[in-house]
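[1] Dropping a prediction and its sequence here:
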Amino acid sequence: MAVRDASDDPLAGLSADELLRVLGHEIGNLVTIVSGYGQMLRDHWEFLPDDRRLDIVGRMNRQVDQLRVLIDNFQHLRWLTGPNKDLQALGPTTDIGNLLEALADDLVPLADDHPLEIAVEADLPRVVADRASVQHVLMNLVVNATKFSPADAPIDIAVRHDGDAVSISVTDHGVGIPPDQRDRIFEKFVRLQDGGVGVGLGLFICRALVEAMGGHIRADEGADGGARMSFTLPVAK
């Protein structure tokens, strides 16, 4: 998995208005794809076998999921440029196991045709976390994993106690990320090549959200190869 150089990226240093134009362009691309599939169904419905119809509908749903994540990224980018970026001063603490169980139904569609395997360690301590931020981070990590995994390969989510934190990892079974690029992928406008739609903000925003909750995020290699993205959330005192 190769990484594009941020210093050569034409998006670097764009103003807010210019970024909005980029967003409009990316949304337009996705809408064009969905519209094309819709037209195919409309014009050829009676000639298409049932399995082909289901395949096209599935492709449309995947594009809508990509659109959802893309818009969510830009909404979080606006928050990151605001005056209050500290999520550690949250109210109630969170049972991360229950949170993952509640989020599973939202993550499964994003995993597309990849089985989503979730392993949660028993008796985890409560953590300091913002539900919406955890959901957004996991959405981005799962979508990235699907882009670089072979067809039907599982995506593994593991949650375990790690000292004074709880660690959550998302592992794919793709080609992995070169060791010298694993820190850079969390920089603004750095994109994994052949990653489809996106402007290089997803992992940057993930890092900012995790750090705002008092945690850390990193990339390394999974036990069987592929990329493993892990982030921590601090245990509640």
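    Nice, I can see it.

[2] contacts, neighbours, all on C-alpha from now
    Will do.

[3] What distance do you get for the spatially most central residue of the chain to residue 156?
    For the chain, the residue sitting closest to the mean C-alpha position, by CA atoms, centre = their mean, is residue 140 at 0.7 Å. According to CA to CA, to the nearest Å, residue 140 stands 14 Å off from residue 156.

[4] Likewise for residue 50?
    On the measure of CA to CA, residue 50 and residue 156 end up 31 Å apart.

[5] Could you pick out the longest helix of the chain?
    Using DSSP state H, we find that the single longest helix of the chain is helix 50-80.

[6] Which strands and helices lie in contact with it?
    helix 16-44, helix 96-110, helix 131-147, helix 202-212 (3 or more CA pairs under 8 Å, 6 or more residues apart in numbering; DSSP states H and E).

[7] I would like the residues contacting the shortest one, please.
    Counting contacts by CA atoms under 8 Å, 6 or more residues apart in numbering, the residues outside helix 202-212 that touch it are 73, 76-77, 80, 85-88, 133-134, 136-137, 140-141, 185-189, 216-217, 231-233.

[8] next one: that helix to chain centre, how far?
    Relative to the chain's own centre, helix 202-212 is displaced by 11 Å; criterion: CA atoms, centre = their mean, to the nearest Å.

[9] burial measure for residue 169, as a count.
    22 (other CA atoms under 10 Å).

[10] Confirm it sits in a strand?
    Yes: residue state for residue 169 (DSSP: H, G, I helix; E, B strand; the rest coil) corresponds to a strand.

[11] Next up, the contacts around it.
    156, 157, 158, 159, 228, 229, 230, 231.

[12] Let me know the helix or strand that the nearest residue to it once chain neighbours are set aside is in.
    Among residues not flanking residue 169 along the chain, residue 230 sits closest, at 4.0 Å (CA to CA, 6 or more residues apart in numbering). Per DSSP states H and E, residue 230 falls inside strand 227-234.

[13] Identify the residues contacting residue 56.
    Taking CA under 8 Å, 6+ apart, one finds 37, 41 in contact with residue 56.

[14] The one 5 residues further on now?
    By CA under 8 Å, 6+ apart, residue 61 lies in contact with nothing.

[15] Check it against this one:
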Amino acid sequence: SQQQMQLVRAVAVQVANAIGNAQLYFFIQDQAEQIGSLLREEQKEAAKNEAILESIADGLLVADDEGRVILANAALGQMLSLQDEDLIGRPINEMLGIYGTSGLHWSKTIENWAHNSDQVEPFALLTDDLHVENRIINVRLSPVFNANDFLGTVSIFRDITKAVEVDRIKSEFVSNVSHELRTPMTSIKGYTDLMLMGAAGGMSDSQRHYLTVIKNNADRLKSLVDDLLDISRIETGKTKLLRVYLDIGDVVNDVVNGHLRGRRQDAGKEMDITCDIPADLPTVSADKEKVTRILTNLVDNAFNYTPAGGTIRVSARNLGDVLAVTVADTGIGIPAEHLDNIFDRFYRSESEEVRAVPGTGLGLAIVHSLVEMHGGTMDVQSEQGKGSRFTFTLPFEPVVKGQTAELVTREIGNG
């Protein structure tokens, strides 16, 4: 009947709703179980990451894009003698000066990056040292990006106190040994020179040959001792700059005409030596003795590793903020795999061409350190078999108001 049909329809609707609700229930239950499983995996992964983070011996600090600390591990708290509540949620700028003047560069850089994130290079890296309770903590700071979005910064802290102390002891030992070697070496060299000049009377050819061998090796040993003393003084901070208003043309003239061309003549090694020093270059505030040492080491390297018939060219340019000095040669060149290490102490290539030239492996390390002391930079371009270009920069410093830096130019001959 019509009434029964209506009842059946009503029941059918209720049954359909019940079935739909049951299916929805099972679907929701299944989704809940999947979400729960994912959540448990995430919690397990988070716990594992936290355990790894806490087990790292180096301190780690993460700041967000506003420069506020959002993460720090236990090692960091121990290094800096700070608790989590002293760190988490605090802006980095509140830590400015907490360790005196040390670490200011690091903390201010984080603040600057947070305020000028569009100017931060993705692979920027900054290093600084914190002095905490007679300990030295090295910090390395890097920005964190997701695609082009600046997310914040990460800082890695490492206690380098023992390493610094070991390095200090080593430098003092090298310095002491070098000083002890210098005294007898001066006597050996002096008396050998006197004998070669005939102060002890006539000599046979064999005797003169033997004395010449002694003299040459004494000169090599003196060079080694001088290099060791120089690098030791630089590392221990005993090397100071005596800045004057310096005309680079004077230095190039002394080194090229007074030293390099003299070496060419003594060695009987035919070589084209040219200079390109504009007469209108401004003076720089620099230590004349140190700049002379830099240039001498570079031209000596060029002379040593450039065969007869080659060319050495010394040039200088005003690049606006800095003076750039380049020593280029047509020598044996440097393999690409060695370019990253050539400024390391005692580093020398194992190639026969390099080993054929006596050396300590300290010359370029000294050059690099002296350039950095002036606030300059070193750059090298080289191709094996074609030659090398070493360029160092010296920043121009403004003349004090009321003073003038007189520019004296010299004409430096070529050839």
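    Good, I have the coordinates. Treat the numbers as computed from the prediction; the structure is a model and nothing was measured.

[16] re the thing from before, give the aligned equivalent of the residue nearest to residue 169 of structure 1 in structure 2.
    Mapped onto structure 2 by TM-score structural alignment, residue 230 of structure 1 lines up with residue 391.

[17] gap between its match and residue 253 of structure 2?
    Going from residue 391 of structure 2 to residue 253 of structure 2 by CA to CA gives 18 Å.

[18] Check residue 386 of structure 2 too.
    26 Å.

[19] Looking at those two, which has the bigger crowd around it?
    Neighbours were counted for residue 386 of structure 2 and for residue 253 using other CA under 10 Å; residue 253 has more, 18 against 13.

[20] Now check structure 1 for the residue matching that one.
    So residue 253 of structure 2 corresponds to residue 101, using TM-score structural alignment.

[21] Please apply the same query to residue 305 of structure 2.
    That one, residue 305 of structure 2, aligns with residue 148 by TM-score structural alignment.

[22] Might one say that that match is in contact with residue 155?
    No: applying CA atoms under 8 Å as the test, residue 148 of structure 1 and residue 155 come out as separate, 10.5 Å apart.

[23] which position in structure 1 aligns with residue 27 of structure 2?
    Counting by TM-score structural alignment, residue 27 of structure 2 has no partner.

[24] separation between residue 27 of structure 2 and residue 34 of structure 2?
    11 Å.

[25] burial measure for residue 57 of structure 1, as a count.
    Residue 57 of structure 1, neighbours per other CA under 10 Å, totals 15.

[26] One more: the one 3 residues further on?
    The number of residues packed near residue 60 of structure 1 is 20, by other CA under 10 Å.

[27] which one is it nearest to, not counting chain neighbours?
    Per CA to CA, 6+ apart, closest to residue 60 of structure 1 is residue 34, 5.3 Å.

[28] Kindly report the same for residue 153 of structure 1.
    residue 114 is the one closest to residue 153 of structure 1 (CA to CA, 6+ apart), at 5.5 Å.

[29] show me the contacts for the one you found.
    Residue 114 of structure 1 neighbours (CA under 8 Å, 6+ apart): 146, 151, 152, 153, 154, 155.

[30] What is the burial count for the second one?
    The one in question is residue 151 of structure 1. There are 13 residues near residue 151 of structure 1, going by other CA under 10 Å.

[31] Just to be sure, it is in a strand?
    No: using three-state DSSP, the assignment for residue 151 of structure 1 is coil, not a strand.

[32] would you list every one of the strands in structure 2?
    Assigned by DSSP state E, the strands in structure 2 fall at 59-64, 69-72, 126-132, 135-146, 149-159, 243-246, 272-276, 284-287, 311-318, 322-329, 378-383, 387-395.

[33] Quick one: the ones you listed as CSV, columns for distance to residue 20 of structure 2 too.
    Listed next are the strands of structure 2 as CSV, based on distance: least, CA to CA, whole Å:
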stretch, distance to residue 20 of structure 2
strand 59-64, 47
strand 69-72, 47
strand 126-132, 62
strand 135-146, 44
strand 149-159, 46
strand 243-246, 89
strand 272-276, 90
strand 284-287, 87
strand 311-318, 83
strand 322-329, 79
strand 378-383, 75
strand 387-395, 79
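
[34] which stretch among those comes nearest residue 21 of structure 2?
    Residue 21 of structure 2 lies closest to strand 135-146 among the strands of structure 2, at 43.1 Å (CA to CA).

[35] Where in structure 1 does that closest one fall?
    Taking TM-score structural alignment, strand 135-146 of structure 2 hits no residues over in structure 1.

[36] quick check: angle from that strand to strand 59-64?
    Angle of strand 135-146 of structure 2 versus strand 59-64, following axes from the mean of the first three to the mean of the last three CA atoms, to 10 degrees, is 40 degrees.

[37] gap between strand 135-146 of structure 2 and the chain center?
    15 Å.

[38] Return the set of buried residues in it.
    Using 16 or more other CA atoms under 10 Å as the test for burial, strand 135-146 of structure 2 gives 135, 136, 137, 138, 139, 140, 141, 142, 143, 144, 145.

[39] correct me, but the fourth one touches residue 127?
    Yes: Residue 138 of structure 2 lies in contact with residue 127 (CA under 8 Å); the separation is 7.1 Å.

[40] out of all of them, which helix in structure 2 is the longest?
    When structure 2 is parsed with DSSP H, its longest helix is helix 2-55.
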